[in-house]
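Student: All I have is the shape, not the residue letters:
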């Protein structure tokens, strides 16, 4: 199951929308999801739901939680469990099945990225998770504001970080229009105004850059009785004298060593996905851009995200990974690398017949997995040594698909 809070509060299980009930009920789920794996006291839920709680508030919360628990149980969402009792409630789940926590992880990875090209790509993914204001359709305005204020600020900061990285990459012309819209929405946010001034100046539009500064200065004085900060005043002075320090550096080409590989993971075990994601993303040019726990969810997500490679388990709760592989390779032309527990001849032949580019067993080491992912992304076929030997034997008997040219990572 996937929970989405960055926009309307929704849930999807295997690509199927899960009806979560009325707004108050969805607000309770959203609150628990924001605090995933931590107990939220009933008093806290009541405080967020009502400015002036009715006498029946505790009972109303318990009824909503009971209905949510029934929805999650009926939907077969084994990955998400609502537990608790008299003192409070806890949503037990993999945090990364909730878009808020995936957003935070991507932002953190962007902060530690080794180059600006990778940083921009990670922030693109993080910001792309937003489908509107957080918790857009649930809760009272006051409760929603209290829960989402930090998220809104985090999104704006991520946008500013992405703009800074793009400016360092020499992409000032690309960001001007975006910054004009951002400053219109946040007219006294000095970091955005400074970025707009710099982008305009580097695009040969110094007079417009200075006009942006004057608008901010007048607005701050009229509305808040303040002057622009030191950094912005210094930027204005440097623009006026045409300081060489403001000139753009050479345009940097993204990923000079190797292209970034975007991966989707399809496996119904959250802990396995978490470990595999860490192995793939740590110190590599690989990023996991989507995850799915079943066939339906995989088809829906991968069609939207269009990754470079899909790592596919064959045994999924709502269908066969073989059929998912067939659909992805024929309809969406996405390379699939099977990664499963099964080493049976029938499974191997079926997966390759469905169009899989490779086949690994889950006991494969990290180096083998990374090598296989890169091979499949570059258009090769790749198999674990044991699987390659099995294919050779099948080919020798004439009852299976012959092994392709590349047999080991």
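Tutor: Ah, there it is. Values in this document were obtained by computation on a predicted structure and should not be read as measured data. Numbering: from 1, shown residues only.

Student: contacts and neighbour counts: CA atoms only from here.
Tutor: OK.

Student: Contact partners for the spatially closest residue to residue 271 that is not a sequence neighbour?
Tutor: Excluding its sequence neighbours, the residue lying closest to residue 271 (Cα to Cα, 6 or more residues apart in numbering) is residue 94, at 7.8 Å. Counting by Cα atoms under 8 Å, 6 or more residues apart in numbering, residue 94 touches 79-80, 270-271.

Student: now do 10 Å
Tutor: Counting by Cα atoms under 10 Å, 6 or more residues apart in numbering, residue 94 touches 1-2, 36-37, 79-80, 101, 269-271, 273-274.

Student: and the comparison structure, right after this:
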């Protein structure tokens, strides 16, 4: 089995940890064994959140899966001491342990997760700058660091988050390859992926766009029809607005002709988050907690074809154009509640169970122009006011749905 090597750069890090595959540790470029399941679990849990404090309670949950020893804090310190003995602090590598948290402070090239995210960020920047071929190369390098199953235990929320992160990056790379003209390769790969991920709308969108660009509109429409049936059977919803617009353009002999959508049913989803200050050890941790929750909410909103419109303190507002009855907004709210559930919280929703969350959904007719205002969509008037009023009366954990008619 090949050893994962750190990327070639200005200098090789003294310690390198790979977590995007079964745990691998290099010291001075040579493999080092970390004995003991609990010690490896501690290192993995910290390397999955490099340069960020991880609460002691969260580490205990990860290492002992709900059955901690009687003196878990002391045992955790002993595990950390054992790690230091094999991976001593040095330039670009430091293990910090306190009663409240532990942190792995590392150089940018010391953990493969950091390297992959940096490559992905450069690739996305290249795509935004109109250099899709370069973007695809960078994203392909990032994806190459995922080798087999991640080091996280499948029961950990980080495992599901890494799977989602890889899929999102894979979609970005396919889109860059499509923009670079590699249509046959994109179509072949995406055809297999939509079978494995039948509910993933963006994969279907990229496949439809590639088929359209390759002069195969009939096949693109067939992909849409298949997705529409799957979504209706699974969630009782239709494909999102971007997919619908693409389908309409494929069905219209005058492709690309702008249509006047007129009034449409739209939804506002508003979350109220409370408890960050009480849970956090200080302002920095409070901000990190809030940012994590907002990021997690944003991911579920976008997956349901919505967009964040406003974040103000503990209030988060999302908009869903063309959403009859608020079904997409309800799906996003339910997904957030499940992801933040005590049975298996998403890593974005740290301190789940101690941070309270409730949501309100208001749906009704609204002009498209109010919802799709470029990079900063806005919605004003009765729907937003009604949603705020409904949310004020909601109880923690509750999702309230009303209409404006």
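Tutor: On my side now, so go ahead. Fair warning: this is a prediction, and the values are worked out from it, not measured in the lab.

Student: TM-score for this pair?
Tutor: Superposed pair, TM-score by TM-score structural alignment, normalised by the length of the second structure: 0.54. Supporting alignment: 239 aligned residues with a Cα RMSD of 2.4 Å.

Student: Quick one: map the residue nearest to residue 271 of the first structure onto the second structure.
Tutor: Under the alignment by TM-score structural alignment, residue 94 of the first structure pairs with residue 107 in the second structure.

Student: Can you give me the distance of that match to residue 115 of the second structure?
Tutor: Taking Cα to Cα, to the nearest Å as the measure, residue 107 of the second structure falls 10 Å from residue 115 of the second structure.

Student: for residue 214 of the second structure, same thing?
Tutor: Per Cα to Cα, residue 214 of the second structure is found 34 Å from residue 115 of the second structure.

Student: Compare these two (neighbour count), which wins?
Tutor: More crowded of residue 214 of the second structure and residue 115, by other Cα atoms under 10 Å: residue 115, with 18 against 15.

Student: do you know how far residue 140 of the second structure is from residue 153 of the second structure?
Tutor: Residue 140 of the second structure is 25 Å from residue 153 of the second structure, where distance means Cα to Cα.

Student: Might you report the residue contacts of the corresponding residue of the second structure for residue 21 of the first structure?
Tutor: In the second structure, residue 21 of the first structure lines up with residue 35, judged by TM-score structural alignment. Counting by Cα under 10 Å, 6+ apart, residue 35 of the second structure touches 82-83, 86.

Student: Residue 400 of the second structure now?
Tutor: Contact analysis of residue 400 of the second structure by Cα under 10 Å, 6+ apart lists 269, 330, 333, 358-362, 387, 390-391, 393-394.

Student: which two in these are spaced the farthest apart?
Tutor: The largest separation in the contacts of residue 400 of the second structure, counting by Cα to Cα, is between 330 and 393 at 17.5 Å.

Student: Could you check which of these two has the larger neighbour count?
Tutor: The residue with more neighbours, out of residue 330 of the second structure and residue 393, is residue 330; 24 against 12, by other Cα under 10 Å.

Student: Name the SS class of that one, please.
Tutor: The assignment at residue 330 of the second structure comes out as helix when based on DSSP: H, G, I helix; E, B strand; the rest coil.

Student: Also the one 5 residues further on?
Tutor: For residue 335 of the second structure, the secondary structure call by three-state DSSP comes out as helix.

Student: Identify the residue nearest it in space, chain neighbours excluded?
Tutor: Nearest residue to residue 335 of the second structure, sequence neighbours excluded (Cα to Cα, 6+ apart): residue 300, at 6.6 Å.

Student: That neighbour is in contact with residue 331, isn't it?
Tutor: Yes - using Cα atoms under 10 Å, residue 300 of the second structure is in contact with residue 331, at 8.8 Å.

Student: Overlap of the contact sets of the two?
Tutor: Common neighbours of residue 300 of the second structure and residue 331 (Cα under 10 Å, 6+ apart) do not exist.

Student: Quick one: the helices in the stretch 1-150 of the second structure, in order.
Tutor: 37-47, 56-64, 72-86, 112-128, 132-143 (DSSP state H, counting those that start in this stretch).

Student: Which of the ones you listed has the highest mean neighbour count?
Tutor: The highest mean neighbour count among the helices of the stretch 1-150 of the second structure, using mean count of other Cα atoms under 10 Å, belongs to helix 132-143: a mean of 22.

Student: how far out from the middle of the chain is the helix or strand that it is followed by?
Tutor: Helices and strands here follow DSSP states H and E; after helix 132-143 of the second structure, the next one along the chain is helix 157-179. Distance of helix 157-179 of the second structure from the chain centroid (Cα atoms, centre = their mean, to the nearest Å) equals 9 Å.

Student: got the contact list for residue 42 of the first structure?
Tutor: Going by Cα under 10 Å, 6+ apart, the list of residues near residue 42 of the first structure reads 57-58, 61-62, 85-89.

Student: element containing the residue nearest to residue 204 of the second structure when sequence neighbours are not counted, please.
Tutor: Once flanking residues are discounted, residue 204 of the second structure sits nearest to residue 194: 6.5 Å by Cα to Cα, 6+ apart. Secondary-structure assignment from DSSP H and E places residue 194 of the second structure in helix 183-196.

Student: so where in the first structure does the following helix or strand past that helix end up aligned?
Tutor: Later in the chain than helix 183-196 of the second structure, the nearest helix or strand by DSSP H and E is helix 201-213. Aligned by TM-score structural alignment, helix 201-213 of the second structure falls on residues 190-202 of the first structure.

Student: now swap in stretch 232-240 of the second structure and tell me
Tutor: Taking TM-score structural alignment, stretch 232-240 of the second structure hits residues 221-229 over in the first structure.
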